[in-house]
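Asker: okay, structure incoming, though there's no sequence with it:
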């Protein structure tokens, strides 16, 4: 397979390298990823994260394993194991379905390499299309609030919601970005703030609980978030805390936009209640860990509830900004999400 670069993945001389997103922004550490077990560990520990990037990294690894000579049965086993790594992000399942079809070809190694590279290029194209559609909705002088991380670190391209913000900023429309820290893992503080700083886009970091006060003072003009899965009725699963922002935005009459590729749409999932929500380790809530070390602040035996995602009902969403175009609430109610979205 040819060498390639994204913000958080590299293929070099037949090996996949992953940028450890747990050590950012203090340290940029690239991890060699040679087996499905390696990548599953990276996914579960959030060294690699973001719905598009998870699917792409799995596809690239499978292609590299095929090119290295791994037999079809072992590739099928690796594919199945990777598919169980994170249950909420549907991009992983979609990408692996395409890699499974490539695995069925006679010349499966070449077919899988071609398909993995095709998925990367498609994601770059999807991100650019999302950003173009979304930037058209941003008004000049906007103060935008975003949650979690949806930039180049989470995709192969410029990102989804953060890609919209980047293009709108380049057009001179963005006055400031409010960056939620995104508890408990602080992806906003560690990743989004870093990406915006690298692009010289003005931002201010806030604790998640500060968003309501900002909205009450009319200091937020729109909220932009990504999605890990869009159900057939338009409900959206995204990083925990997204739902509360949508409720606050509706109360304060602030537009709430979801930016995502059509590959995040799952017409087989009828509504948000049927989206599987990953439960994560208690240690993420009882303390903190990162490149600086670790610290526990809660009692040792504290009972913990730690869902990685929540579901925002379609009724709270102002528009879904996809690579295929902008979906309005009226279109969602008319059932546009109940069938596959053609590009």
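Answerer: Arrived safely, thanks for sending. This is a predicted model, so every value here is computed, not measured. Residues are numbered from 1 along each chain as shown.
Asker: could you use CA atoms for every contact and neighbour count after this?
Answerer: Fine.
Asker: all the strands of the stretch 201-343 of the chain, residue numbers only.
Answerer: Taking DSSP state E, counting those that start in this stretch as the test, the strands found in the stretch 201-343 of the chain are 203-206, 222-225, 229-230, 236-239, 256-259, 287-290, 293-296, 309-312, 319-322, 325-327.
Asker: show me which positions of stretch 78-87 end up buried.
Answerer: Judged by neighbour count (16 or more other C-alpha atoms under 10 Å), stretch 78-87 contains these buried residues: 78-79, 82-83, 85-86.
Asker: let's bring in a second model and compare:
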């Protein structure tokens, strides 16, 4: 699998997340093209969006001048409001005298941080769950395809798998766009990890039946109090994990922790097009709500694992 996103010959090259499991590369050389790719989820996942934001600033500097450049950079940062890494990547590159060098640093830091997150999360699960092969549950996709490579939540799985300590992984389909079925399943199969895909509504029941030892998910934003925003459907897993008495881990880079957001109540939840939910079989008068994320309160989070620390925000 190629890197999810990279800078090659003066252009952004990314794996088209909408085409998976078919691997197709997309080349972006304009700000308009990048904003469209972000909104359509051609590139997705908090860490990958941070790199996209930083590289977008480079495109803006190379193709635009004056107020037009500033407006373009602002559009990149606002393309998806919940994922804090996008705006962080934009700010880092925009504040630099050498935006390309800053953007490549964001890329390289993501690679290093994902490996550190994987190793730290694997060690924590060994401490919490014991040394035996673990039965893990994840939601959406927080793997190499959500980052540059390796991954956050699936980075933990990768580190455990390399140590021979994964029995199997349960992956939720993650409706309505099926990031779990289309993307996480691809990564698990490529790793050679035994896995089962379940519909989102089955996830809490699988946990309640005692079929899972721990839940490991990513995050798009972590508030200062430890509340976490992740793909819609994460909150029910946290409730089920708390009821079952098993660990619920959030794995993300330190840049996803946003001290400027006091709690989950302050996190803007992206509302996506209802067409992603509605089908031709539904009555014409039917409307839909399509929130892209939900918020898990800090008291349901066993630990937030970053490249720098293990933070236990709960009681």
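Answerer: Ah, there it is. Everything quoted here is computed from the prediction, not taken from an experiment.
Asker: overall similarity of the pair, as a TM-score.
Answerer: Once superposed, chain against chain, the TM-score is 0.94 (TM-score structural alignment, normalised by the length of structure 2); 310 aligned residues with a C-alpha RMSD of 1.6 Å.
Asker: helix/strand/coil for the aligned partner of residue 150 of structure 2 in structure 1?
Answerer: In structure 1, the residue matched to residue 150 of structure 2 (TM-score structural alignment) is residue 158. At residue 158 of structure 1 the chain is in coil, as set by DSSP: H, G, I helix; E, B strand; the rest coil.
Asker: dump the buried residues of stretch 78-87 of structure 1 into CSV; add distance to residue 59 of structure 1 as well.
Answerer: Listed next are those as CSV, based on distance: C-alpha to C-alpha, whole Å:
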residue, distance to residue 59 of structure 1
78, 11
79, 9
82, 9
83, 11
85, 13
86, 14
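Asker: redo those as CSV? Include secondary structure.
Answerer: Shown next, in CSV, are the buried residues of stretch 78-87 of structure 1 (three-state DSSP):
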residue, secondary structure
78, helix
79, helix
82, helix
83, helix
85, coil
86, coil
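Asker: contacts only, for residue 204 of structure 1.
Answerer: Taking C-alpha atoms under 8 Å, 6 or more residues apart in numbering as the criterion, residue 204 of structure 1 is in contact with 176-179.
Asker: mind doing that once more with 10 Å?
Answerer: By C-alpha atoms under 10 Å, 6 or more residues apart in numbering, residue 204 of structure 1 lies in contact with 145, 176-180, 189, 193.
Asker: need the counterpart of residue 311 of structure 1 in structure 2.
Answerer: Checking TM-score structural alignment: residue 311 of structure 1 goes with residue 295.
Asker: surely that match meets residue 301?
Answerer: No - here residue 295 of structure 2 lies out of contact with residue 301, judged by C-alpha atoms under 10 Å, at a distance of 11.0 Å.
Asker: list the residues that contact both of the two?
Answerer: Taking C-alpha under 10 Å, 6+ apart as the contact rule, residue 295 of structure 2 and residue 301 both touch 227-228.
Asker: ok, the closest residue to residue 315 of structure 1 other than its chain neighbours to residue 250 of structure 1 distance?
Answerer: Nearest residue to residue 315 of structure 1 in three dimensions, chain neighbours excluded: residue 329, at 7.5 Å (C-alpha to C-alpha, 6 or more residues apart in numbering). For residue 329 of structure 1, the distance to residue 250 of structure 1 (C-alpha to C-alpha, to the nearest Å) stands at 14 Å.
Asker: what do those two both touch?
Answerer: 315-318.
Asker: can I have the buried ones of those residues as a PyMOL selection?
Answerer: This is how PyMOL selects the buried members of these, with burial counted by 16+ other C-alpha under 10 Å:
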select buried, resi 316+317+318
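Asker: could you work out the most separated pair of the shared contacts of residue 329 and residue 250 of structure 1?
Answerer: 315 and 318 (8.1 Å; C-alpha to C-alpha).
Asker: overlap in contacts of these two?
Answerer: 246, 250, 329.
Asker: just the ones of these in helices?
Answerer: Among these, the ones falling in helices (DSSP state H) are 246, 250, 329.
Asker: of those, closest to residue 111 of structure 1?
Answerer: Once C-alpha to C-alpha is applied, the member of those that ends up nearest residue 111 of structure 1 is residue 329, at 39.5 Å.
Asker: pretty sure that closest one contacts residue 313?
Answerer: No - using C-alpha under 10 Å, residue 329 of structure 1 is not in contact with residue 313; the gap is 11.3 Å.
Asker: quick check: neighbours shared by the two?
Answerer: Common neighbours of residue 329 of structure 1 and residue 313 (C-alpha under 10 Å, 6+ apart) are residue 234.
Asker: count the neighbours of the residue nearest to residue 315 of structure 1 for me.
Answerer: Residues lying near residue 329 of structure 1 (other C-alpha atoms under 10 Å) number 18.
Asker: re earlier: how about a markdown table for the strands of the stretch 201-343 of structure 1, with distance to residue 18 of structure 1 added?
Answerer: Shown next, in a markdown table, are the strands of the stretch 201-343 of structure 1 (distance: least, C-alpha to C-alpha, whole Å):
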| stretch | distance to residue 18 of structure 1 |
| --- | --- |
| strand 203-206 | 26 |
| strand 222-225 | 24 |
| strand 229-230 | 23 |
| strand 236-239 | 21 |
| strand 256-259 | 24 |
| strand 287-290 | 17 |
| strand 293-296 | 21 |
| strand 309-312 | 23 |
| strand 319-322 | 27 |
| strand 325-327 | 31 |
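Asker: so which of those is the most packed in?
Answerer: Highest mean neighbour count of those: strand 229-230, a mean of 30 (counted as mean count of other C-alpha atoms under 10 Å).
Asker: which residue range of structure 2 does that strand align onto?
Answerer: Alignment of strand 229-230 of structure 1 against structure 2: residues 221-222, by TM-score structural alignment.
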